[in-house]
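K.L.:
3D model of this:
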Amino acid sequence: MNIINCLILVLTVQVGDAENDQRHPAAWHSTINELGAPAGAAFLPDGRMLVTEQHRHTVSIINPNDNVSSVWIESGTLHQPHGIDANDVGVIAVADKGNHLVRFFNSEGTLAHTIDGRRLSGKRFRSPMDVALSNANLAVADTGNNRIVVFNRNGSYRWSTDEIENLDLRAPEGVDVDDLGNVFIADTGNHRVLVLDSDGNLKRTWGDWGRFPGLFSEPSGIERHGDQIYVADRLNHRVQIFDTDGELISWWGMHAVVPRQGEGHIHYPSDIAIDASGNRSLVSEPFERRAQTFKPGPPSRPLRSNTRAPRGLQSHFGAQVDAGSRGLVTWEPEARSLPVFVMDRDVPIHVTTFGTPGEGPGRIGKIADISWNQRGDVITILDSENNTIQHWKVSLPPADNPRFNPEAAVLLSSSSLPKLPDGSFLNPLSADYDDDATLHVIDGNEDQIYSFRNRELIPWKIDFDPVAIDARAGTIAVADGRTGQIHLFDNDAQPQRSIGPAPDLSSPNPGGVAILGDGSLLISDAGSDRLDHFSPDGGHLGTLSTSGGDHGEIWMPGEIAEDANGRIIVLDQGNHRMQGFEPDEGWVLTFGLGRAMTPERLKRSKQP
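P.N.:
Okay, here's the model as predicted:
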């Protein structure tokens, strides 16, 4: 599509929006706050709403009259539940992502049945992220296996997309099915939508990566209602509506100006549900820990934000960060690029950005993790969307003459991720190099750790759920996703001891772990917005942060690194920035791609 056609498309959509949105549930109606990273959304036949809460490992039910949520399925059964759906006869299905299962509940919330996919389809589910129920069919987005699996109403296997030639799904996160058996797929990694008939034949497909209406950036949720298809377009912060031929009808949603802004602004939507009448929609936003409801009418515009964040500092970083020698690297999912900073000064200096979106050597899909090998300043990228491992050499500028150099990063190699014994690709969650330059990787599908040695994957012997890893000075620290503990190993994967969790931490959701130069340890928690510090022998030294958007406050923190000046750098993902702390002083730095802030600068900015 050339630029003229793109402009015509945008103008056409904008002109028609006001009229079309009068009949779609796109006008903001209400907000349900203080949810635990809600991922999946569904309506019950009586109009009540269900949301899965990943961080609390529960399902909550919302009364449509007062929008008050209450726990419907208690924690203990589910782990990181994602998609959810209900049919007309009171059956509720939940994609129990963390346990790699699909569970069925009755209308009272009682567990009725569980399937793992193995007996029915010959392959167990891996990180399933959505389910869809009609009165005749069940469809599962088996995300970790890059497939959609379809069953009939009595649980008998019908077909799977990995048996269909040339579909090549990539981590599909959304699925819906109608009463005729047509299947609607949000093919997240390929940034497109597919429609298959009841026998698995491809009827149509549309979409590609991009910002213009009609294009997608990680479509994550999909809902068919009548002759319309609603898509939660995650990284474009919107919902798009199409007809069954794939023609764009309308869209709504707009990126928040400041964090926590809602009232019609949508921020990283995960799923969308439409009620039986078509007059209400429910959009889940795990990043903001909320869900919003919409009704027919023109899109509402927000009036204010409940939380003020420092302006000029926000950058759309992912959760990944690592430091090595004098540098630090992170990545921007929306641009598919990696910014590099020099950290040996009071204020970080942005010295290069590398990577472009797409496939092939040097191209970036979706980065699972990045690791800075200090031997030669080589950055390793694990790309779970393109199934590649890339190595980049970064030449940092001299300390006395820091400057931006767009050609400072050079691709050394790009190869396919290694495969597991069953032939599937490694699905990396977190990785780091030890002092012997061995790369240790957590696999999210197998809940396992592997070491790369002589081009072989060597599995560890563990009995916990690993989610984050860091290595330093002969010790490897691994965060336990279920308990919040830190398990310590030597470089040969032999267990040493376990420490933590923090004494007052409930429902742990570790975002990152780090070993500091003095041997103490840090662990971030994305669910409770905290950064906990432990002594080398396991004593809890304190919590370095609080929840919020001001300097020194964090929201959904990701990974942690120690920079060249000994500062603790945390990826403050929920506030679109990075922050620096020192154990004895607390907050010392806020920075991104814009102007950095320090306590001294902040003091001067407040002077009359």
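K.L.:
use CA for all of it now, contacts and neighbours both
P.N.:
Noted.
K.L.:
who's in contact with E53?
P.N.:
The neighbours of E53, taking Cα atoms under 8 Å, 6 or more residues apart in numbering as the test, are L35, G36, A37, P38, A39, G40, V59, S60, Q80, P81, H82.
K.L.:
burial count for the first one?
P.N.:
Spelled out, that is L35. 23 (other Cα atoms under 10 Å).
K.L.:
Grab the nearest non-local neighbour of it.
P.N.:
R289 (4.9 Å; Cα to Cα, 6 or more residues apart in numbering).
K.L.:
list the contacts for the one you found?
P.N.:
N33, E34, L35, G36, A37, P38.
K.L.:
now these: which count as buried?
P.N.:
N33, L35, G36, A37, P38 (16 or more other Cα atoms under 10 Å).
K.L.:
Next, the second sequence, to be compared with the first:
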Amino acid sequence: MALVSILSLVSAFLGAQDCPAHAQPLRQLDRIDGAVGTTWISADLRSALGIEGSGEVLLVSSGETNTVQWIDDKNVAQKIERLANLQWPIAMASDEEALLVAERGAGRISIYHGSTQFTLGEGVLRTPSAVAASGTLVAVADDGLGEVLIFDLAAPNNAIVARHSGTRPTGVAFDELGNLWWSDAAQHRLHCVADLGRGATKHFGERGSFPGQYTEPRALFARGGCVFVADHLNHRIAIVDAKSGAFIGYWGMHAVVPRQGDGRIHYPDSIALNHDGSIAAIAEGFEDRVQLFTTGGDAWVDDGLGSGKGAVSSHFGSESACGGDLLALHEPETGAVILFDTASVPPYNVATVGASGASPGRYPSVSALGVLPGMSKFVIADESRGLLDIWSCAIDRTKPLFWDAFGARLMRSLDLTKFRYDDGSKPARVPRIVDIHIDSAWIYALDAANRDILVFANTLAYSLRIPLPKDAREAVEFCRIGEEFVIVDPASACLWVGGDSRNGDQWRKVTALHSDDGEIPLVRPMGVCATASGALVVSDSARDQAFLCAPSSATSTTIARVIGERGELDEQFWLPLSCA
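P.N.:
Model prediction:
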């Protein structure tokens, strides 16, 4: 029996049957660059926002174009003039009277209520990833803070009335039962908090693809006693009973390769239902599209394997590292780290380590990789378990290469949940390592939770910390050139350069690179690395390009070569992320 049939049979025995366990593909809206957030708004709110026509309407937010668009009667996306000048609108929520937009680039929530507009959370939020509202309460998931914050618009100064800590909160929703639901992508589970987020908490889920399991759950939507989960790395929408947390069913068939659609889902970012619950809109930012489904009906059975000739799977994650002849890549759907010998053409897979689980050498959420140059060793950071591990992988070049199940060995492990600074003090939060840079003597770890660069010897003995610039909002990757660090901050659309151990408070902000034709502004920089000659390389996911700068003894931002355009061929990119 096919796996899809087994899952369908299991889900039939779970949870309340009033929730739509299945859905049917209705329509696909293509060419919506960076579609990431969806919400349906009422006719009254439509009129207040100046959108022509009548009746409810679907809105789609784009992090690439910094716009919120509405879908007209011909299924064409149209810009909303009143919602101009947004900064990375990553998520939306609405009720009959108001629209809420989470602006990741500005660190705030913009609220549109009739003809009134105001903001929430400025100076408090860092990188909001989701928003939800119930009455006067507004819940915000902020993965940069590692918290879900609940604001009360009826309280003085819109006070925060509750906080919930996590590792990487990515979704929030209020249900009709008075519960707050939120997802933690790093822990692969859902949280249900009673009393509108101010009561007792229950937890549901673990990493996996079977009923009741999730892999990096993102946005949530609650309606009619059901919770709908954008199960990002399982490429599906999971449906949960709001009363019990039981898994009821799932929608969509995993798109095996990019550009598959027509009911096959690829990296869902958000889901929203219209007011009568008959149509669901699912945003897939990686595919630049929104798919519409009609809720209900029988299980939609399709093997999803029609990949076409020459199709290439794209399931390596954003974490990568290389040094010498060793290349390490993360495969996020299995949780494994795959090792390649780059002296071979093409690179040869010599070992695989990891996968999800709680035993030593298992990593539910790999957040960074590093390779010790010339030492046949590599480093893995896991944000879920709070680990920093060193492995060895010696390649015997006197013999033909082969895949060796025992070729990699765990050498050292540092439990970051017990980490202390050199003065014995405890960090405010468990370090969340999002990138690693290694030279011949030191391991530099970028701690996004505490906004530091942690410096270790190659034995994992702690040495010192270097504070990040105070105005940095989202440090995702970094490198070292000479005595300077270069940090990527996509939320601020910039690089930060400086911060050596002697002058940790001296940083300069770089918002554009320079060429003979003038400046090229950074839009959504995501990756950075340095070549052996000291040249800076920056990838920009919104531009689908990488920029190779001229080598220099200091960090140069003068472009020597522009690489890439959107596509799938050599030297073409599709939302490029990491550099190594």
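K.L.:
Got a TM-score for the pair?
P.N.:
After superposition, the two chains reach a TM-score (TM-score structural alignment, normalised by the length of the second structure) of 0.81; 538 aligned residues with a Cα RMSD of 3.7 Å.
K.L.:
The residue nearest to L35 of the first structure -> the second structure?
P.N.:
Aligned by TM-score structural alignment, R289 of the first structure pairs with D288 of the second structure.
K.L.:
ok, now S325 of the first structure?
P.N.:
Aligned counterpart of S325 of the first structure in the second structure: G324 (TM-score structural alignment).
K.L.:
and the gap between its match and A351 of the second structure?
P.N.:
Separation of G324 of the second structure from A351 of the second structure (Cα to Cα, to the nearest Å): 16 Å.
K.L.:
G534 of the second structure now?
P.N.:
30 Å.
K.L.:
between the buried ones among the contacts of R289 of the first structure, which is nearest G542 of the first structure?
P.N.:
G36 (23.8 Å; Cα to Cα).
K.L.:
and that closest one, helix, strand or coil?
P.N.:
coil (DSSP: H, G, I helix; E, B strand; the rest coil).
K.L.:
Go ahead and confirm it touches S60.
P.N.:
No - using Cα atoms under 8 Å, G36 of the first structure makes no contact with S60, being 9.6 Å away.
K.L.:
Alignment lookup: F406 of the second structure to the first structure.
P.N.:
F406 of the second structure maps onto E407 in the first structure, by TM-score structural alignment.
K.L.:
If you could redo that for R465 of the second structure, that was the one I meant.
P.N.:
Using TM-score structural alignment, the equivalent of R465 of the second structure in the first structure is L457.
K.L.:
Check how far the particular helix or strand that has its match in it sits from its aligned residues in the second structure, on average.
P.N.:
Using DSSP states H and E, L457 of the first structure maps to strand 456-459. When the second structure is superposed, strand 456-459 of the first structure averages 2.0 Å from its matched positions, counting by mean Cα distance after the TM-score superposition for the first structure.
K.L.:
Show the subsequent helix or strand relative to that strand.
P.N.:
With DSSP H and E, the next secondary element past strand 456-459 of the first structure is strand 466-472.
K.L.:
Now tell me what touches that next one from outside.
P.N.:
With Cα under 8 Å, 6+ apart, strand 466-472 of the first structure has contacts from 429-435, 441-442, 444, 447-449, 476-481, 510-515.
K.L.:
could you say what helices and strands whatever helix or strand comes next after it packs with?
P.N.:
Following strand 466-472 of the first structure in sequence order, the next helix or strand is strand 475-480 (DSSP H and E). For strand 475-480 of the first structure, the packing partners by 3 or more Cα pairs under 8 Å, 6 or more residues apart in numbering; DSSP states H and E come out as strand 466-472, strand 486-490, strand 510-515.
K.L.:
burial count for the counterpart of M49 of the first structure in the second structure?
P.N.:
Using TM-score structural alignment, the partner of M49 of the first structure in the second structure is L58. L58 of the second structure has 21 neighbours, counted by other Cα under 10 Å.
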